[in-house]
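J.: coordinates only, sequence not included:
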């Protein structure tokens, strides 16, 4: 990409204001945090419900960026850069993508549907890449912003595009269609995802079909429901039920594979695919239809389809050996996904030292010299300390990377592993599937037992933005990361929140804050329950204590005066009815007298905590707390002549008492996907999934028992699965004895007998499962809310009880 500003201005309907009208750009960005931004970047300042990128423009100019698409020019910045002023920056990004897409003319496969889009896209890339130079959506970039960013990555060497489009409501697809401009349409499975955005199934189908208004051919699974909405004259259909389809398919299972028999006009052939589940079979058939449309011979189709593989669509963060952290992206290696992975590395780095293990890059559309020059520049921009290249091609260009070592193949790396040093660093492992980098991950991953708690970082970001959308633009946000991030992991969550630029982090005790500061967190951290003995450490690590008693205030003042501090930030806690911690109304005269003329400290905020914000039956009590907080905090501010941050709302308060936002709110359990409001729960995404495996399966006879105390007695022949997780891992014993269940292969398996320290047993008589199969302890089913309800506790207790011996794995879709 090398485009002049003057060429772009009319395409996006912009009004030019600037100092260099002859400027050119060679990349586009919407992320102010990306280290890949440079003077040739065109930055679109997007505006969301609770985020406005215009506030970062001054900072970006300081970093050398000179070209911006804006809705307004920030004060005092006129003349300091090129500004392309538009009415809506998101629409301008889409218009730019339409213009850019029209610069190229080659076949483009457009994919939409409810399920399977990303997997079909990745499989098509694998199946077609031997013959085409493919540009495709990275990861699942299929949104109103993701689609434009995908298309803008096209270059002159590409001769086939594969782009996916996702929508959540009406009037979205008509914006994406001219950006993708597909010539071949592929409609995947229509399911229940995003049903809430449509009046009915028909409305959803009609909206998705808008992607295909101008395609040369539309491929889909023929059925009467979809047929009724099809207006394209040329379709290419398949079915396992309707013989009127262009391609009729019958299937049967052979061991661990599915045999498909294909009837295509006068042609008949068989092919095997390495999957048994219905979703994978349907996705594979969609890919086969594209190959048939492209005219591939049956032997080629069969040989390539048999090599299909499970697609890992997530970037995972794992604990590595020698206090290292791994980012596992070991299943793809292309230029666009490398850029995304490097941004993710920056947002999740746990150590100053950063290592990249990288295989040969495929399907860039660039010649090798240009490609590896660009890769080198990416690595320099992202301040990677060490590069380990694996592959014959990257080895040829070793001289382009500082502090690098290369190996011809993965086997050579493994053989040399003991001579390499890894520790106290963040390691991004980024490789094409053919290099089998999972072997490298296995070498570098810290060895723990097979029970893991998976934390979805996308879901945390979604939930954060959901609650931010309820706030006034000026309202600050503190997020609670106490108790090991509500059981989900402290540092990793804190790092993501810092990436999202929250205003404060909250912890209960000083050691939690010290751990985060030591790990490199720079966001201000409030300690909500500091012990007087921790005050020296709080000061040493620049934490900010909550002060809730005269005794505590005097203790902190004594230390602050000894250390000759000036305006050290503290936070004054008022008791407005919780009666747990805080100054009461009759304490205020002494508090005010003590705070006057104390230059060593500064009241940064005044806060209180609500006792019943989640219970609207006690709304009057909550309102009385708010009224008392207003009274007491106003008195403090007036007497001390200060204007601190005020905050009283917690998660439930944000939703139920929005009028009391004051200057800041404190988000806690809601970030982790839990709400006590059933309606609100629908809008939150599940963050934590506790997984284990089936260790052993046995069959017991009628009258035989299971577990301690023989609390389960079989009434018939019963198949029992043992799962390696127990109450030492945080599973309450009250969840056993037939009350609770786990999920194995999408089916409920009820817990039988008592839960043991390290194991529990389930009845899997009606489930087709085997040893080693995955087990969901909680997540989508059963939910944490359900477990809490059935065991008569609260979701907080379920999450925070998960032992730290359970490995946490963080991932991003």
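T.: Done, it's in. All figures in this text were calculated on a predicted structure; none of them were measured in a lab.

J.: drop to CA atoms for contacts and neighbour counts, all remaining ones
T.: Will do.

J.: Can you report how many residues lie near residue 794?
T.: Residues lying near residue 794 (other C-alpha atoms under 10 Å) number 16.

J.: which residues touch it?
T.: Residue 794 is in contact with 785, 788, counting by C-alpha atoms under 8 Å, 6 or more residues apart in numbering.

J.: how much space between residue 379 and residue 372?
T.: 10 Å (C-alpha to C-alpha, to the nearest Å).

J.: Same check on residue 514?
T.: 41 Å.

J.: Straight-line length of stretch 606-625, end to end?
T.: 14 Å.

J.: what's the answer for stretch 649-663, then?
T.: Using C-alpha to C-alpha, the end-to-end distance of stretch 649-663 comes out at 10 Å.

J.: Buried ones in it, by neighbour count?
T.: 649-657, 660-663 (16 or more other C-alpha atoms under 10 Å).

J.: Looking at these, spot the one nearest residue 410.
T.: When the buried residues of stretch 649-663 are ranked by distance to residue 410 (C-alpha to C-alpha), residue 651 comes first, at 48.2 Å.

J.: Below is an additional structure, to be compared with the one above:
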């Protein structure tokens, strides 16, 4: 009925394009959090491993455990480990990104209790995004802590808040300046230098001179880099399709959907599609704010999107029940569709629900 097709050959293209533009010594961290941005985390991660990815990254411990249980042995970073999942993280040989004093001390105690030394960790600093991360004022505290025998510091990193913003960006420039200071402090204090990384997908395109030792790529592997000129170099991997369940003849003045969301200004043909906000197509796509493609024609979404159904106007389109409908794909991309609903490719991709077959 509904399907999200994933074209892994496009992932191959995106990975190779990115790798081609990295310095030979720069590692690529493949970000596969949130079910690999709504696709299929295991299939996606295994393909990256085949392609030669240096390491993987997830948001939470449970995601990393799932990859380990599938047989993936590649190093896996956990961006936002929670205290109550540290034991599971340790058992699965996952690498925590430590971002607060409390978290770091809790993990240190856990390692010492288990008699573990030289366990790989990553340190995250908050340089201006103000999400998670150690404050600049805590650098010395971190430097004192990381010499503990239980830790092996692998990388130090931060995250730009507006990496796609046209240069010069005052926000990014300030964060870059702060990160350079962090890098200098760590470089002067560590005998075994960790690797440093700052750039996400957009940053790889916008700040090629700041690759440092590694970059983190997530959405770019799916074909998007947040600027049209960059997106043109990549290939979307996801295509969301459905089919027409039923077509109604709606007379002038009659309404469609909950709360009489749309009224026909003329006699119309309305097609019902078997997916709705329970599948990730939110109400913000309704009431003619977005459209889908049927036989290459745009069919506007009319009325309010329902939980399991949405309706489109096919008055001017030759179609029948059972015909294929494309929500997004290669030419009319997830980014194009998302923009109609006032959002971004990340949100529509990660919102696609489990009822839709991959």
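T.: Alright, I've got the coordinates. As the structure is a computational prediction, the values presented were derived from the model and not from experiment.

J.: before we move on, which element is the most centrally placed residue in the first structure in?
T.: Geometric centre of the first structure, nearest residue: residue 458, 1.9 Å, by C-alpha atoms, centre = their mean. Using DSSP states H and E, residue 458 of the first structure maps to helix 457-468.

J.: okay, that helix sits on what stretch of the second structure?
T.: Mapped onto the second structure with TM-score structural alignment as the criterion, helix 457-468 of the first structure occupies residues 8-19.

J.: mean per-residue distance, the matching stretch to the first structure?
T.: Its match in the first structure and stretch 8-19 of the second structure itself, once the structures are fitted together, sit a mean 1.0 Å apart by mean C-alpha distance after the TM-score superposition for the first structure.

J.: What are the buried residues along that stretch?
T.: In stretch 8-19 of the second structure, counting by 16+ other C-alpha under 10 Å, buried: 8, 10-15, 18-19.

J.: OK, contacts around residue 32 of the second structure?
T.: Applying C-alpha under 8 Å, 6+ apart, the residues near residue 32 of the second structure are 41, 44-45, 56-58, 218.

J.: ok, the counterpart of it in the first structure to residue 470 of the first structure distance?
T.: Under the alignment (TM-score structural alignment), residue 32 of the second structure maps onto residue 481 of the first structure. To residue 470 of the first structure, residue 481 of the first structure is 20 Å away according to C-alpha to C-alpha.

J.: on that earlier part again, how close does the match of residue 32 of the second structure sit to residue 410 of the first structure?
T.: Applying C-alpha to C-alpha to residue 481 of the first structure and residue 410 of the first structure gives a distance of 39 Å.

J.: Please apply the same query to residue 226 of the first structure.
T.: 47 Å.

J.: and what of residue 452 of the first structure?
T.: 27 Å.

J.: And the counterpart of residue 351 of the second structure in the first structure, how close does it get to residue 732 of the first structure?
T.: Taking TM-score structural alignment as the alignment basis, one finds that residue 351 of the second structure is matched in the first structure by residue 801. Separation of residue 801 of the first structure from residue 732 of the first structure (C-alpha to C-alpha): 9 Å.

J.: Next: residue 369 of the first structure.
T.: Taken as C-alpha to C-alpha, the span from residue 369 of the first structure to residue 732 of the first structure is 59 Å.

J.: and these two? which has more neighbours close in?
T.: Set side by side, residue 369 of the first structure and residue 732 show more neighbours around residue 732, with 20 against 11, by other C-alpha under 10 Å.

J.: quick one, strands of the stretch 701-813 of the first structure?
T.: Here the stretch 701-813 of the first structure has its strands, by DSSP state E, counting those that start in this stretch, at 705-706, 712-713, 718-723, 741-744, 747-752, 760-763, 774-778, 807-812.

J.: Buried deepest among those strands, which one?
T.: Greatest average neighbour count among these goes to strand 760-763 (a mean of 26), per mean count of other C-alpha atoms under 10 Å.

J.: helices or strands up against that strand?
T.: With contacts taken as 3 or more C-alpha pairs under 8 Å, 6 or more residues apart in numbering; DSSP states H and E, strand 760-763 of the first structure sits against strand 718-723, strand 747-752.

J.: mean deviation of the last one from the second structure?
T.: Averaged over the aligned pairs, strand 747-752 of the first structure sits 1.1 Å from the second structure after superposition, using mean C-alpha distance after the TM-score superposition for the first structure.

J.: And for the first one?
T.: Comparison of strand 718-723 of the first structure with the second structure after fitting gives an average deviation of 0.9 Å (mean C-alpha distance after the TM-score superposition for the first structure).
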